[in-house]
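> I would like the atomic coordinates for the input below:
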Amino acid sequence: MPGVTEEQIIAARRMTAIEFLRRYRPGELVKTDSRGEFELREHDSFKINEETSFWHWKSRDIGGKSALDYLIKVEGVKFVDAVLALCEENPSYIPPPFQPEQEKEFALPPAAANNRRVFAYLLKRGISRKVIEACVRAGILYESADYHNAVFVGKDETGTARYAFLRGTYTKGKPFKAEVSGSEKQYCFCLPPKGTTNRLAVYEAAIETLAHLTLEGTADKWRLSLGGISAPKEGEPARSFSFKKPLALESFLKRHPEIEEIEICTNNDFAGRWAAEHLGKTYQGKYRMVKNLPEKEGRDYADLTKERYEKQAARQRAACSR
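Alright, predicted model coming up:
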C-alpha cells in the first residue's frame, strides 16, 4: 500500500471506533435509551455499541467497528492519512474536532432523459407496470441522471417535494440506499388512494408500498413508507430498547385526521415483528389496528413480488423450451 506498510495498517486497526470517539470526540457521543448504545449528537441515525464498538449509520447504510472504518467512512479522511494518524506516525495531523454537517438545502437529483433503468429494475422485482407508470405520472418516482438511481419522492400538501429516497438499480452486489440530503422525514414517500378513504397502511421502505399495491391490485388506502424503523437486533435485549413513534407516521396522522384504521405491513423478521407489536400497542384505542405482515418468514412484500416474478419467468422459459 503506497505510503503505509502492512504493519502500520494492522496497528491502525487496533483502535476501536468507540475508543477513538471517547478520546477525540467525547462531546459528540450521546447516550440513547438502549443500554450500552450511543449516537452522535449531529446524527441520531448513527448508533454505536460501547461494548462491541460495532457502529451503523442507518441513513447511509454504512457500518464498521474500528476507528479506521469510522475516520474513512464517516469523516471522509483519506486512508493513508487515517492510518498514519492512528499510528501516531504523522504528528502534523491532529484529528479535527467534529464539525457538524451544514444543513443542506433539499434539492431533488436531476432527472435522466428517460426512466428506462428504473422500469427495468422494478419490473424485474415484480412491480406492476401500471403501478410504476402511475407513480411516474404523479411525479413521485423517476430515474436520476447521475447514477440512474430510482428516486422515490415525498411531497407535502401543496405538492412540493420535501423528501427523496434513492435506491440503486444495479442488480449486482448490495443495492445502494440513501436519503437525499435535507430530506424531511415528515414527508416520506407515500402512495395516495383512488378516492377518499380512512385507511392507512405503513411499510418500512418505499419499494414495499409499490409491491403490496401490485399484489393487492386495489388503491383503496394510503400506503406510507416509514423510511426505515428503529428496532433491536435479534439477540439484543429488547427491554433495553425504547420504541420511538415513527416521525413519518406521526406527521401523516396529524395531517390526516380522517384516518381510522392503520394496517401494519412491516417486514416479517425480528425487527419488523418487534416494530409491529409496538406500533399496535402505541396506537391501539385511537385507531383500528390491523397487522398484515408478509406470510413468509424473513420476507417483505418486495421479496414476495420478486419471487412471484421469478417463478412466472421460469414457467415461461420452460414452456418455450418444450
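> drop to CA atoms for contacts and neighbour counts, all remaining ones
Fine.
> how about the nearest residue to residue 62 once chain neighbours are set aside, what does it touch?
With sequence-adjacent residues excluded and distances taken as CA to CA, 6 or more residues apart in numbering, residue 62 is closest to residue 56, at 5.8 Å. Residues in contact with residue 56 (CA atoms under 8 Å, 6 or more residues apart in numbering) are 45-48, 62-64.
> Can I get those residues in a markdown table including distance to residue 4?
Output for those, formatted as a markdown table (distance: CA to CA, whole Å):
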| residue | distance to residue 4 |
| --- | --- |
| 45 | 33 |
| 46 | 29 |
| 47 | 30 |
| 48 | 28 |
| 62 | 25 |
| 63 | 24 |
| 64 | 21 |
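> which element is the closest residue to residue 39 other than its chain neighbours on?
Nearest non-adjacent residue to residue 39, counting by CA to CA, 6+ apart: residue 47, 4.6 Å away. Per DSSP states H and E: residue 47 is located in strand 43-49.
> list the buried ones in that strand?
45-49 (16 or more other CA atoms under 10 Å).
> how about those, which pair is most distant?
Greatest spacing in the buried residues of strand 43-49, by CA to CA: 45 and 49 (13.1 Å).
> Does anything pack onto the longest helix anywhere in the chain? Which helices or strands?
As assigned by DSSP state H, the longest helix anywhere in the chain is helix 301-320. On a contact count with 3 or more CA pairs under 8 Å, 6 or more residues apart in numbering; DSSP states H and E, helix 301-320 meets helix 116-124, helix 206-216.
> which residues are contacting the longest one?
Read that as helix 206-216. Contacts of helix 206-216 (CA under 8 Å, 6+ apart): 126-128, 131-132, 152, 165, 189-191, 203, 219, 223-225, 227, 300-302, 304-305.
> following that helix, which helix or strand comes up?
Helix 206-216 is succeeded, C-terminally, by strand 222-225 (DSSP H and E).
> Now do the buried residues in the host helix or strand of residue 134.
In this structure, residue 134 sits in helix 129-137 according to DSSP H and E. Buried positions in helix 129-137, judged by neighbour count with 16+ other CA under 10 Å: 131-132, 135-136.
> Please give the structure of this sequence too, so both can be compared:
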Amino acid sequence: MKRFTEAEINEANNINLIAYAEQLGLNLKKVGNSYKVKDYGGLYIDATGAKWNWFSKDAGGGPIQFVMEMEGKNWVDAVYTLLGTEKSDFTSRPKSIDEVKGPFVLPDKNDTYKHVIAYLIQSRGIDKDVVYDFISQDKLYENTHRSCVFVGYDDNHEAKYASVRSTNTRGNSYRGDVKNSDKAFPFSYEGSSTTVCVFESPIDLMSYLTLLQYHGIESFEHHMISLGGVADRALDYYLKLHPEMNRIMLCLDNDEAGHFACQQFNEKYHENYKLLRHSPTGKDFNEDLLTIKSNLQQNQVREPEVSYETERDIEEEMEL
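Predicted structure coming up:
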C-alpha cells in the first residue's frame, strides 16, 4: 500500500470541496452557511469547503471521505484522486437511501436486566424510574451479550429499529445498529405537547429526563426522540405521525457535527415549525448529568436551574 507523506495527506484534505463538487458537475445551491447538493437528499457542503455531511445517510467528513463516499473508492485511491495523480471516475446520478434489505430481527433477550440496569444507573447516572419506565414499555432490554438494546417501533407497535450499546466500562465498548434497522423509527418518549425534542442517542434522551428531575421540573409534556446519529429520517417520520407538532427543540451534541446538523435542520424545517435549541454545557447531556452528580457529591454549587426552565427554552428562538 502506498505510504503518503504527511504533506501529501494534508494537501488532499485541503482541497476545496465546493470547487471539487462543481468540477464533478454537481448542482450546488447556497442555503444559509452551506451548499446543498441537489438530487442527493440531505447532502450539504459547508461554506468553507472543508467538510460535508450527508444527513440522510448519517455520513460526513472531509475531502478524502467525500471522494470515498461519492466515488466508491478506498482511502488510498481517494488520496490519489485528490492529488490529481488519478482521474476521477465519478458519474453524476442520484443515490437512493432505500436499499433492498433483509428482515429485521431483534437480538435475543437475556434472562436478566441486571447488567443494563447497573450500567445505566451506576455508570451513566440515569434515574432508576426512567430506566424502569423504558423497560416496562419494551423499549429497552438486555441481550445475551449483556448489552443495552434500545428499540424503535412503527405506529402499529412493531419493532423496526434497534441500537446496541455495550455495558462494558473497561476495554472495548461496542455500539451500533442492529442489522436491517430502519432509522425512520426512533427510540422515543411519548409526550402530550406540540413540541418534539430531538437527541442523537437514547442515553442522551434518558439523561435529559433525569436532569429535569434534578432541576425540580415535575411536569414535562414534550415528545422526545433519538435520531441514532444526526440523520433526520426519524424526525421526518415522527412529524408525519404527529401532525399537531409545531415546535422542534434541537438537543444535539455540543460539537462540530451537532452544530452543523442544527444549521441544516433549521434550513429544512423553519418554514413550517418553530425551531428551538437546548445545547448541553458539555459535549452531550449525559456528560452534563455526570458532571452535576459529581458536583453534588462534592457539595459544590449545582448548575443554574434556569437552563432547564421549560417555558424559557420553548419561547426562545434558535440562534444559528
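> quick one: residue 181 of structure 2 from residue 78 of structure 2, how far?
29 Å (CA to CA, to the nearest Å).
> got the contact list for the residue nearest the centre of structure 1?
Nearest to the geometric centre of structure 1 sits residue 228, at 4.8 Å (CA atoms, centre = their mean). Going by CA under 8 Å, 6+ apart, residue 228 of structure 1 touches 204-205.
> Can you tell me the SS state at whatever residue of structure 2 lines up with residue 162 of structure 1?
When structure 2 is aligned by TM-score structural alignment, the residue opposite residue 162 of structure 1 is residue 160. Secondary structure, DSSP: H, G, I helix; E, B strand; the rest coil: residue 160 of structure 2 is strand.
> What of residue 29 of structure 2?
Put simply, residue 29 of structure 2 is strand when judged by three-state DSSP.
> ok, now residue 142 of structure 2?
Applying three-state DSSP: residue 142 of structure 2 is strand.
> Just give me the neighbour total for it.
By the criterion of other CA atoms under 10 Å, residue 142 of structure 2 has 26 neighbours.
> give me every residue that touches it.
109-110, 112-113, 115-116, 148-149.
> can you rerun that using 6 Å?
Shown in contact with residue 142 of structure 2 (CA atoms under 6 Å, 6 or more residues apart in numbering): 109-110, 113, 116, 148-149.
> with these in mind, which one is nearest to residue 27 of structure 2?
Distance to residue 27 of structure 2 across the contacts of residue 142 of structure 2 (CA to CA) is lowest for residue 149, with 40.4 Å.
> close enough to count as contact, that closest one and residue 135?
No: using CA atoms under 6 Å, residue 149 of structure 2 makes no contact with residue 135, being 10.1 Å away.
> any idea where the helices of the stretch 1-150 of structure 1 begin and end?
6-12, 17-24, 67-73, 79-86, 116-124, 129-137 (DSSP state H, counting those that start in this stretch).
> Reformat these as TSV; add distance to residue 250 of structure 1.
Converted to TSV, those look like this (distance: least, CA to CA, whole Å):
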stretch	distance to residue 250 of structure 1
helix 6-12	44
helix 17-24	33
helix 67-73	32
helix 79-86	41
helix 116-124	29
helix 129-137	24
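> For residue 265 of structure 1, find the nearest of these.
helix 129-137 (18.3 Å).
> Could you list the residues in contact with the closest one?
Contacts for helix 129-137 of structure 1 (CA under 6 Å, 6+ apart): residue 141.
> quick check: angle from that helix to helix 206-216?
Angle, helix 129-137 of structure 1 to helix 206-216, by axes from the mean of the first three to the mean of the last three CA atoms, to 10 degrees: 140 degrees.
> Would you mind getting the average deviation of helix 129-137 of structure 1 from structure 2?
Its matched residues in structure 2 lie on average 2.7 Å from helix 129-137 of structure 1 after superposition (mean CA distance after the TM-score superposition for structure 1).
> Give the burial count for residue 309 of structure 1, as a bare number.
The number of residues near residue 309 of structure 1, taken as other CA under 10 Å, comes to 17.
> Verify the stated contact: it with residue 126.
Yes: between residue 309 of structure 1 and residue 126 there is a contact under CA under 6 Å: 4.9 Å.
> how close does the residue located most distally from the centre of structure 2 sit to residue 115 of structure 2?
No residue in structure 2 sits farther from the centre than residue 85, which is 36.0 Å out by CA atoms, centre = their mean. Counting by CA to CA, the gap from residue 85 of structure 2 to residue 115 of structure 2 is 53 Å.
> what do you get for residue 245 of structure 2?
Counting by CA to CA, the gap from residue 245 of structure 2 to residue 115 of structure 2 is 36 Å.
> if I pick residue 108 of structure 2, what's in contact with it?
residue 143.
> Can you give me the distance of it to residue 149 of structure 2?
For residue 108 of structure 2, the distance to residue 149 of structure 2 equals 10 Å [CA to CA].
> quick revisit: right, so the helices and strands packed on helix 301-320 of structure 1: which one is the most enclosed?
helix 206-216 (a mean of 21; mean count of other CA atoms under 10 Å).
> how far is that helix from where the chain is centred?
16 Å (CA atoms, centre = their mean, to the nearest Å).
> ok, now stretch 144-162 of structure 1?
Relative to its chain's centre, stretch 144-162 of structure 1 lies at 15 Å (CA atoms, centre = their mean).
> Residues contacting that stretch, please?
Counting by CA under 6 Å, 6+ apart, 109-112, 118, 140-143, 163-169, 183-184, 187-189 sit against stretch 144-162 of structure 1.
> Only whichever of the residues you listed are buried, select them in ChimeraX.
Buried members of the contacts of stretch 144-162 of structure 1, defined by 16+ other CA under 10 Å, are picked up in ChimeraX with:
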select :109,111,112,118,140,141,142,143,163,164,165,166,167,168,169,183,184,187,188,189
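> taking the contacts of stretch 144-162 of structure 1 one by one, which sit in strands?
Judged by DSSP state E, strands contain the following of those: 141-143, 163-167.
> okay, those in a markdown table with distance to residue 246 of structure 1 next?
Shown next, in a markdown table, are those (distance: CA to CA, whole Å):
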| residue | distance to residue 246 of structure 1 |
| --- | --- |
| 141 | 23 |
| 142 | 26 |
| 143 | 27 |
| 163 | 15 |
| 164 | 17 |
| 165 | 16 |
| 166 | 20 |
| 167 | 21 |
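> Select, from the residues you listed, the two members most distant in space.
Maximum distance among these (CA to CA): 15.2 Å, for 143 and 163.
> quick one: what's aligned to the residue nearest to residue 62 of structure 1 in structure 2?
Checking TM-score structural alignment: residue 56 of structure 1 goes with residue 53.
> Output the residue interval of structure 1 matched by whatever helix or strand residue 314 of structure 2 lives in.
Element membership of residue 314 of structure 2, judged by DSSP H and E, is helix 310-315. Using TM-score structural alignment, none of the residues of structure 1 align to helix 310-315 of structure 2.
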